[in-house]
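[1] pasting the sequence and the predicted model now:
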Amino acid sequence: MRFNDSSDMSSPFVSSPVEKTSIFSWLRVMAQKTDSNRFSSPSSGSVPIVIGHRGAAGHAPENTLASLLKAQELGVDWVEFDVKLSGDDVPVLFHDETLDRNTDGHGPIADQDLRALQKLDAGAWFDTAYTGTPIPTLEEGLVVLAQCGMGANVEIKPSKGREAETGMIVGKALAQTWPTSLPLPLVSSFSAAALKVCAAVAPNLARALLVSNVPKDWRAQLDASQTDTLHCLSSGLRKRKAKEILDAGFTLRCFTVNQPKRARQLLDWGVHGIISDYPDRILKIV
């Protein structure tokens, strides 16, 4: 599926290569004009229990439009996906630092402009049925979300050294162009720096800090990230730690939970949400 390749600089999204400085300068100007009333933080009830990981990554190539559409087909209300910047600062749906694992490209994604990225195959690695599937832009992803009526947990996934830059560009893009027909997004990141910059340009947008294992100073890290929501790897979470976080009044979700039995255990502990490659499996036990 392809969408309009507009290069209109009135939008923070650009679907054809432009000068890096043009996008960055435009975003700096627009950041100064942000209407803080554009967002009100989502209520805890607006984010469902089950969220599809990278779309529905167990069923279709991760972070592609096909994966988002598959999630909708499975009855998922919200999806999670990763957003990085191309070499010319266009937000795209992609997880890894490099292109090698799940495209026919090689090397850091940050070294390639959008035009080069759009020539890559991001689907054949998963199944030959998806041969020719492109890396989508965030703009294209939002079009699909609006068409499907799905909300999203948008993970800011900065390349090394681009934490603040990515937080600003993605936060500003979401604040300016998020479909008004959808529930407001939840933004998450492993990078406290990215979350802080996102908070500056979209101050009322809900955020979550991502961690692998819950650190001893988890509360201090949440404070530093300016959020009251923690997303952690499920495999290392124990009941005592979950209780500590939940009893303190914080929101807790777990990734990547693909076994219904584990999901049921986490939910019985009081965990607020499950992020899964196979959201259809988890929906059956909720």
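    On my side now, so go ahead.
[2] can we go C-alpha only for contacts and neighbour counts from here?
    Fine.
[3] list the buried residues for the biggest strand by length in the chain?
    Within the chain, and with DSSP state E defining each element, the longest strand by residue count is strand 78-85. Neighbour counts over strand 78-85 (16 or more other Cα atoms under 10 Å) mark 78-85 as buried.
[4] mind listing what residue 230 touches?
    Neighbouring residues of residue 230 by Cα atoms under 8 Å, 6 or more residues apart in numbering: 208-211, 222, 250-253.
[5] how about TSV for those, with secondary structure, neighbour count and distance to residue 102 added?
    Output for those, formatted as TSV (DSSP: H, G, I helix; E, B strand; the rest coil; neighbours: other Cα atoms under 10 Å; distance: Cα to Cα, whole Å):
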residue	secondary structure	neighbour count	distance to residue 102
208	strand	27	26
209	strand	26	26
210	strand	22	23
211	strand	18	23
222	helix	18	32
250	coil	16	35
251	strand	19	32
252	strand	21	30
253	strand	25	26
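[6] from the residues you listed, which is closest to residue 117?
    Within those, proximity to residue 117 (Cα to Cα) peaks at residue 210, which comes in at 26.7 Å.
[7] second structure follows, compare the two:
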Amino acid sequence: MNHTCADLSAHWPYPRWIAHRGAGKTAPENTLSAFRLGASHGFRMFECDVKLSADGEPFLLHDDDLCRTTDGQGDAGGQPWAQLSRLDAGGWHGPAYAGEPLLRLEALATWLLANRLLVNLEIKPSPGREAETGAVVADHVTRLWSDEAIKPLLSSFKPEALAAAQACQPGLPRALLLTAWHPGWQHTAEALGCVAVVVHHPCLDAASIATAHAMGLRVLTYTVNEADRADALWHAGLDGLITDAVDQPWAQERESVAC
């Protein structure tokens, strides 16, 4: 069954538990080692960040600057992939991960598809490249997941990125990321044809979740690392939870993916 944006609110195909950046803080974020570790703990879905190199290659990185999670320096989006691909994106986390490279979206797709795993791709554009990044990521996703019934969920804090994804690949599911319930969020989500909102967890309660559900939106949250808070949100009607706590017993309940 193909899940379109129109029917995803009724037939939600994604697991409730989502591993943040692959494996939270237990491995170097957004690397293949992190995804492998998250999967070893039973996670069937992952969240990660995608941006573009200077020459338009989609790859995984959260920050605009390279210095926190690689041995490089400067603006990641201002460097070509040939240069970025030589960086060490694992050694900062510990010697066991030294030499771990930055991960191309295409390489991640190959691994996810081989293992029948799902992903929430946060479109994380470098400043001024919102529309370009949204369009390129959407086009790559359509090509890479062409034979899959369940497509990646595209999310972003940047409406311009989601609008570009919507314009070029309208059939892909989209979610609006929110740090707070800012005025006009409903109109933005509706205009972008979103199937979900992904909201910072302190802003969520049963009433706000019910409001989004009444609009036909699923509600996901980030980043919940305490068992009590997770339990409260499940009881409030939450649909999906992004966590760093991939190795904690309370985060071990998993559902099978309805492929």
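    Looks like it arrived, so ask away. On a predicted model such as this, the values are computed, not experimentally measured, just so you know.
[8] now what about the TM-score between them?
    Both chains were compared after superposition, and using TM-score structural alignment, normalised by the length of the second structure their TM-score is 0.90; 249 aligned residues with a Cα RMSD of 1.9 Å.
[9] quick one on the thing from earlier: closest to residue 156 of the first structure out of the buried residues of strand 78-85 of the first structure?
    Closest approach to residue 156 of the first structure among the buried residues of strand 78-85 of the first structure (Cα to Cα): residue 83, at 5.2 Å.
[10] the second structure: which residue goes with the closest one?
    Applying TM-score structural alignment, one finds that residue 83 of the first structure aligns to residue 50 in the second structure.
[11] show me where the first structure has strands.
    Under the criterion DSSP E, strands of the first structure are mapped to 50-52, 78-85, 91-93, 151-156, 186-189, 207-211, 229-233, 251-255, 273-276.
[12] the longest helix anywhere in the first structure: average distance to aligned residues in the second structure?
    In the first structure, taking DSSP state H as the definition, the longest helix is helix 163-177. Superposing on the second structure and averaging over aligned pairs (mean Cα distance after the TM-score superposition for the first structure), helix 163-177 of the first structure comes out at 0.6 Å.
[13] so that helix matches what in the second structure?
    Residues 130-144 of the second structure are the counterpart of helix 163-177 of the first structure, counting by TM-score structural alignment.
[14] any buried residues in the matching stretch, and which?
    Along stretch 130-144 of the second structure, these residues count as buried under the neighbour rule (16+ other Cα under 10 Å): 130-138, 140-142, 144.
[15] got TSV for those residues, with distance to residue 64 of the second structure too?
    Formatted as TSV, those follow (distance: Cα to Cα, whole Å):
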residue	distance to residue 64 of the second structure
130	13
131	16
132	16
133	13
134	16
135	19
136	18
137	17
138	20
140	21
141	22
142	25
144	25
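[16] farthest residue from the center of the first structure?
    Of all residues in the first structure, the one whose C-alpha sits farthest from the chain's mean C-alpha position, using Cα atoms, centre = their mean, is residue 240 at 28.3 Å.
[17] just confirm residue 138 of the first structure contacts residue 91, I think it does.
    Yes. Counting by Cα atoms under 8 Å, a contact exists between residue 138 of the first structure and residue 91, whose distance comes to 5.5 Å.
[18] just give me the match in the first structure for residue 110 of the second structure.
    In the superposition onto the first structure, residue 110 of the second structure corresponds to residue 143 when matched by TM-score structural alignment.
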